[in-house]
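Colleague: sequence and computational prediction follow.
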Amino acid sequence: MAEKPITIVPLLSRALHRIRTTPPRIIASPPTQPRRAAVSLIIRVVPSPNAVLPPASSNPVTLSDFFELDWVNDPAARPEILFLQRENPAPEDSAMSRMRNTQEAHVAFPGGRMEADDEGGLYTAMRQTWEEIGIDLAEKDYTCIGQLDDREITTSLGKRLLMILSPFVFLQLTPNAPPPDPTPSTTLHWTSLASLVSAHAPPRWSTVAVDAASRLAPKHSTALRLIVQALVGSMEFPAIIVQPSSLPSVSPDGKPNVDILEKGILHSTRPHKLKLWGLSLGMTLDLMSYMVLAPSDARDNSEAHKSHSGSSSPISPMVQLPYQTGAEGIRMDVVAPSLASVFPRFSYPDVNFWIWVFGKRYREVVRGWETSVRGGGTNDRRINWSGSALSTFYAAVRKALVVVIVARALGILFGVAFATWWIFGQ
């Protein structure tokens, strides 16, 4: 007997309703760095091949109406999210794109920088999406659900602000929409949301290695970069291996699928591994976090969650979150799952040890944040917990790197002096 399909439509409905009713955290651009950018998180529900579809003219009026449609609630319906792969990463991706493994590719969301005549972040996200992949989010096929929290894009280990990034969530309201028209250097990957949040097929977690020298040494000083790389090693960031869904060769109405035959969206030269990491992973985890139980619900369901995860956490058993890092004993999934995407581990154990030594202030910030969330989040929106956590963490990283580099340099000098004495002093 075939198993009943596992649907995540209820989780998606929960998430989108919560996003629509939750005010995002807006970060004002400082006068010294006014640059901003915006991206689009586009979600669609692919109907079952056997579903009876409504007339093209009958769009649902509200979000609740959409999730009451029969074809949406069909157990075989497949919610998907759109990622894209750029051959030439956008400037806001470049700070996170120095991957060491050339067989890996970084997936992101459509979007880009705000221009002077843009009316706001939402306009920027819609304009950039149209220009980059040919999807007109102003059409009746789509609706804007809301905005996720603003994110700070930094470089040089969090020391310098590059710009503020605003993510907007869109939902395709119709089972079929006009096909996209991506630029030649862009490949689209519609990815099943179930591959990110289903406990029956949990996401495949991996890492992305980035040379620490790319963050610490000048770009044009090859010798200095090699020295820093030898002294500090590399940083490893968590990543999800993305498995794009295969589009059928025939659309639900029986016609050839123009997405494949005309637009060439699924290229045969797909890279060995597609990895979701960095800022894109953080925004995806922000979306996933809306699928979990709210803090107020967690107190009533902690015993049920203990049976699934072994600890009381406001996390639905259906949602898989990344490994924890940065502070032992602190539940990062309670405060902000997306923070785990930007806290790296270093390849040298002594670097991680010194980060822990200097990370007392960081741990205090995260514990304060956790207390706020577990208490109902009454002051969670007023305090910039994420900014404080990131700044204190990277402050500890910078101190640790100074200690490690000085210790390595002294060790090398001592070794050279001892070898010189041993050879010439005997």
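Modeller: That came in fine, so what should we check first? Keep in mind that this is a model prediction, so the values were computed, not measured.

Colleague: going by C-alpha atoms from here, please, whenever you check contacts or count neighbours.
Modeller: Will do.

Colleague: who touches stretch 346-363?
Modeller: Applying Cα atoms under 8 Å, 6 or more residues apart in numbering, the contact partners of stretch 346-363 are 232-236, 326-327, 330, 345, 388-390, 392-393, 396-397, 399-401, 403-404.

Colleague: mind listing what's buried along that stretch?
Modeller: Within stretch 346-363, the residues scored as buried using 16 or more other Cα atoms under 10 Å are 346, 347, 351, 352, 354, 355, 356, 358, 359, 362, 363.

Colleague: so which residue is smack in the middle of the chain?
Modeller: The C-alpha lying nearest the average C-alpha coordinate of the chain belongs to residue 281 (Cα atoms, centre = their mean; 1.5 Å).

Colleague: wait, that one touches residue 239, no?
Modeller: Yes - taking Cα atoms under 8 Å as the definition, residue 281 is a contact partner of residue 239 at 7.2 Å.

Colleague: find the residues that touch each one of those two.
Modeller: residue 341.

Colleague: which helix or strand lies directly C-terminal to the helix or strand hosting residue 227?
Modeller: Using DSSP states H and E, residue 227 maps to helix 222-232. Scanning forward in sequence from helix 222-232 by DSSP H and E, the next helix or strand is strand 234-241.

Colleague: this is the other structure I want to compare:
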Amino acid sequence: MSDESRAIIKPLQSLLTHLSENPYPHVPTPDGCRKRASVAAIIRIRPAFKPVLPTNGSVVDISEPPSPPSSIEEFFSQEWVQEGDPELLFIKRAGRAGDRWSGHTALPGGKRDPEDADDLAAAVRETREEIGLDLDTAHCLRAGNLPERLVTTTWGRDTLMVLCPYVFLLTGKTVPALQPQPTEVAAVHWVPLRGLLSTTLRTREFVDISSRMAKHVGPVIHKVLRAMMGKMMFSAVSLVPSESVYASSIPGFIPTEGGDNFGTVSGWAQAPYGVPESSKSLAFQQPILLWGLTLGVLSDFLDQLPPYNAVRLWKYPTFTVPDLRFLVYIFTRNLRHNTAETFSSGSWANHTAVDATTEAIPVVPDETVPTVSEAEPIKLARRESLDKHRVGIGGLGVGPNPKHAMGKMLAGYYEKVNVAIAVFLIYRTFATAGAAFYVYKFLQARRQARL
């Protein structure tokens, strides 16, 4: 076992024990929102390598315990677990028209149905339907939940659903064969936790935030803003799977055209889908990036494992356009410098997860607000408590008075980014107008000279 895995095992046991004994509070469905969804963060321990000995006709001993462990403590007390490598399961969603999360790297899960007893039951059912893994067995321990989040549109502030993440621990040395449902899931990947925590795999995802404004400003202004502002860069993790299972029955999995002229196609053709968009490219072989909603949800979990360092593992969002990026740098320089000195280590949690069109904000309970049952809509006072966590550019910020280091690192950042964008748009507008006026005068002078 690698030193990285050995350093993770004990903190992982403590974290799972803490989550199982201290569940995060239930978030009732807001007024005007009818959807709830659940996802499953599934953990397994891959045993350390051991040579397979010849059986000589005898039955192979797989060294499984006579009965599965009944607690997290009992599971981690086993020697093979202490020497193993913790891994987390991800899916790559299949390409579907109209699906805002089409092709995204995600956790298995989906919308809660009326027949589901609760949010936990929805996570178990969706996992079984999507990848053929039954979490309701003696070989799977429930290890609590992560903060429930309100998923809203970043522009209109419409609440799309309540997202409920649950944590599960598989206790067997072997895992049942996974079966991706081809209309839902393009691939399933087991990813080592040490890879998710590695600084060498941290990267960026580029998002066209002007797309959030398209419905409000019209196609012409949208194209102008996109050309001026470029894309916004968010922190991401490049996933390195230890094991992958693909939905090989998806149309296009085996190319039917193209011969040996394999190449690449532009990102706009590949990005939305988890299956090949062209006979010239096997899109399922493209790099797997974890970012946005799923990365934000898992940050509440991963950032409590070594190396406990928010500054090393995370970068502030910024833009691709050089002059806008420079303005963001200037306006946020003091804030970033001060927070970097204050929060160079310690447990921290990401309060907001975002992608190109949505955000998900964990709700911090307000003791002054009375408890509301799941069937009862959120009252005005409760809704105001939720709204205070919706701040910043496009809803990407965190609420006031954050309790975790990540929240404190981001507190006030997007307000300064807003100012930088405003200055950028004003300066670009005047610069464009000045250039147009100069060209007009130049052409007019040439015309007069010819006369």
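Modeller: Now that the structure is in, tell me what you want to look at. Everything numeric in this text was worked out from a predicted model, so none of it was measured.

Colleague: TM-score for these two?
Modeller: Here the superposed chains carry a TM-score of 0.68, computed using TM-score structural alignment, normalised by the length of structure 1; 346 aligned residues with a Cα RMSD of 4.1 Å.

Colleague: sorry, back to before: so what's the residue nearest to the centre of structure 1 up against?
Modeller: With the criterion set at Cα under 8 Å, 6+ apart, residue 281 of structure 1 makes contact with 239, 240, 338, 341.

Colleague: for the corresponding residue of structure 2 for it, helix, strand, or coil?
Modeller: Structural alignment (TM-score structural alignment) places residue 281 of structure 1 against residue 295 in structure 2. Here residue 295 of structure 2 is recorded as helix under DSSP: H, G, I helix; E, B strand; the rest coil.

Colleague: just the helices in the stretch 251-400 of structure 2 please.
Modeller: Applying DSSP state H, counting those that start in this stretch to the stretch 251-400 of structure 2 gives helices spanning 267-270, 292-302, 310-313, 322-342, 380-387.

Colleague: pick the most buried one from these.
Modeller: Compared across the helices of the stretch 251-400 of structure 2, helix 292-302 shows the largest average neighbour count, a mean of 23 (mean count of other Cα atoms under 10 Å).

Colleague: mean shift between that helix and structure 1?
Modeller: Here the mean offset of helix 292-302 of structure 2 against structure 1 after fitting is 1.2 Å, by mean Cα distance after the TM-score superposition for structure 1.

Colleague: next, the angle from that helix to strand 232-239.
Modeller: Here helix 292-302 of structure 2 runs at an angle of 60 degrees relative to strand 232-239 (axes from the mean of the first three to the mean of the last three Cα atoms, to 10 degrees).

Colleague: run the chain-centre distance for helix 292-302 of structure 2.
Modeller: For helix 292-302 of structure 2, the separation from the chain centroid amounts to 5 Å (computed by Cα atoms, centre = their mean, to the nearest Å).

Colleague: quick one on the thing from earlier: export the helices of the stretch 251-400 of structure 2 to CSV and tack on distance to residue 171 of structure 2?
Modeller: What follows is the helices of the stretch 251-400 of structure 2, written out as CSV (distance: least, Cα to Cα, whole Å):
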stretch, distance to residue 171 of structure 2
helix 267-270, 37
helix 292-302, 19
helix 310-313, 29
helix 322-342, 39
helix 380-387, 37
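
Colleague: to residue 75 of structure 2, which of these lies closest?
Modeller: helix 292-302 (19.5 Å; Cα to Cα).

Colleague: what comes up buried for the helix ranked longest in structure 2?
Modeller: Of all segments of type helix in structure 2, defined using DSSP state H, the longest is helix 413-450. Residues of helix 413-450 of structure 2 classed as buried by neighbour count (16+ other Cα under 10 Å): 413, 414, 415, 416, 417, 418, 419, 420, 421, 424, 425, 428.

Colleague: next, the mean deviation of the top strand by length along structure 1 compared to structure 2.
Modeller: Identified as the longest strand of structure 1 according to DSSP state E is strand 160-172. Following the fit onto structure 2, the mean deviation recorded for strand 160-172 of structure 1 is 1.3 Å by mean Cα distance after the TM-score superposition for structure 1.

Colleague: which residue numbers in structure 2 go with that strand?
Modeller: Using TM-score structural alignment, strand 160-172 of structure 1 lines up with residues 158-170 of structure 2.

Colleague: right, I'll call it a day here.
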